[in-house]
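Engineer: predicted model follows, preceded by the sequence.
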Amino acid sequence: MTLSQLQRSQKAYICTLPDNFDLSSKLIEQGFALKTEISLAHKAPFNGPLAFNLHGTKMCLAPNVAQQIGIEIV
């Protein structure tokens, strides 16, 4: 399952990051590290950005980036 498939308020753990090293590095700097608990806060309409709760804050990702992050449901 990927981060883009997460339902609102459903909790999961990040288990894989994108293969692209530069993108993975940027995500890790923003807090999207392996084994991090994450939940979907908001999904913008018309394929807009997705807002996630992690580390006590909200972070947004584009849907195409969220599709590259693997998760495991809690």
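Structural biologist: Arrived safely.
Engineer: drop to CA atoms for contacts and neighbour counts, all remaining ones
Structural biologist: OK.
Engineer: neighbours around His55, how many?
Structural biologist: His55 has 12 neighbours, counted by other CA atoms under 10 Å.
Engineer: separation between it and Asn20?
Structural biologist: 23 Å (CA to CA, to the nearest Å).
Engineer: Met59 now?
Structural biologist: Taking CA to CA as the measure, Met59 falls 20 Å from Asn20.
Engineer: give me the distance between the two termini of stretch 62-69.
Structural biologist: 11 Å.
Engineer: report the buried residues of it.
Structural biologist: Neighbour-count burial for stretch 62-69 flags Pro63, Val65, Ala66, Gln67, Gln68, Ile69 (criterion: 16 or more other CA atoms under 10 Å).
Engineer: comparison target below:
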Amino acid sequence: MNLKIKASDIVQDKEYHILGFEDSDLQINLVEIGIMVGKSIILRHKAPLHGAIAFEVDGNMVCMRPSEAELIITEPLDSAI
């Protein structure tokens, strides 16, 4: 089963697998900060009122806007093949 979830909607402290990105000019920016297909991603903190979101990506902390997190397509690690 392939359950696709946007990074902006993942459950806090649960590990996910990055599958890809929505089509956007920001894709290159995400790759430049270490958000790449195949890496693990964990939601660590969401600021209130649609503020910044902090993720752990392969051991590194990365913060971004919710609109940027919506571009990242993930699946729960336990459903990855």
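Structural biologist: On my side now, so go ahead. What you see is a predicted model; the values in this text were computed from it and never measured.
Engineer: TM between them?
Structural biologist: Aligned and superposed, the two chains score 0.91 in TM-score terms (TM-score structural alignment, normalised by the length of structure 1); 73 aligned residues with a CA RMSD of 1.0 Å.
Engineer: follow-up on the earlier one: could I get the buried residues of stretch 62-69 of structure 1 as a markdown table with secondary structure and distance to Gln5 of structure 1?
Structural biologist: Formatted as a markdown table, the buried residues of stretch 62-69 of structure 1 follow (DSSP: H, G, I helix; E, B strand; the rest coil; distance: CA to CA, whole Å):
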| residue | secondary structure | distance to Gln5 of structure 1 |
| --- | --- | --- |
| Pro63 | helix | 10 |
| Val65 | helix | 12 |
| Ala66 | helix | 9 |
| Gln67 | coil | 8 |
| Gln68 | coil | 11 |
| Ile69 | coil | 10 |
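Engineer: and Met59 and Asn20 of structure 1? which has more neighbours close in?
Structural biologist: Between Met59 of structure 1 and Asn20, counted using other CA under 10 Å, Met59 has the larger neighbour count: 17 against 9.
Engineer: if I line the two up, what does the more buried one land on in structure 2?
Structural biologist: Pairing criterion TM-score structural alignment: the partner of Met59 of structure 1 within structure 2 is identified as Val62.
Engineer: same question for Tyr13 of structure 1.
Structural biologist: Looks like Tyr13 of structure 1 aligns to His17 there (TM-score structural alignment).
Engineer: distance check, that match against Val57 of structure 2.
Structural biologist: From His17 of structure 2 across to Val57 of structure 2, the span is 10 Å (CA to CA).
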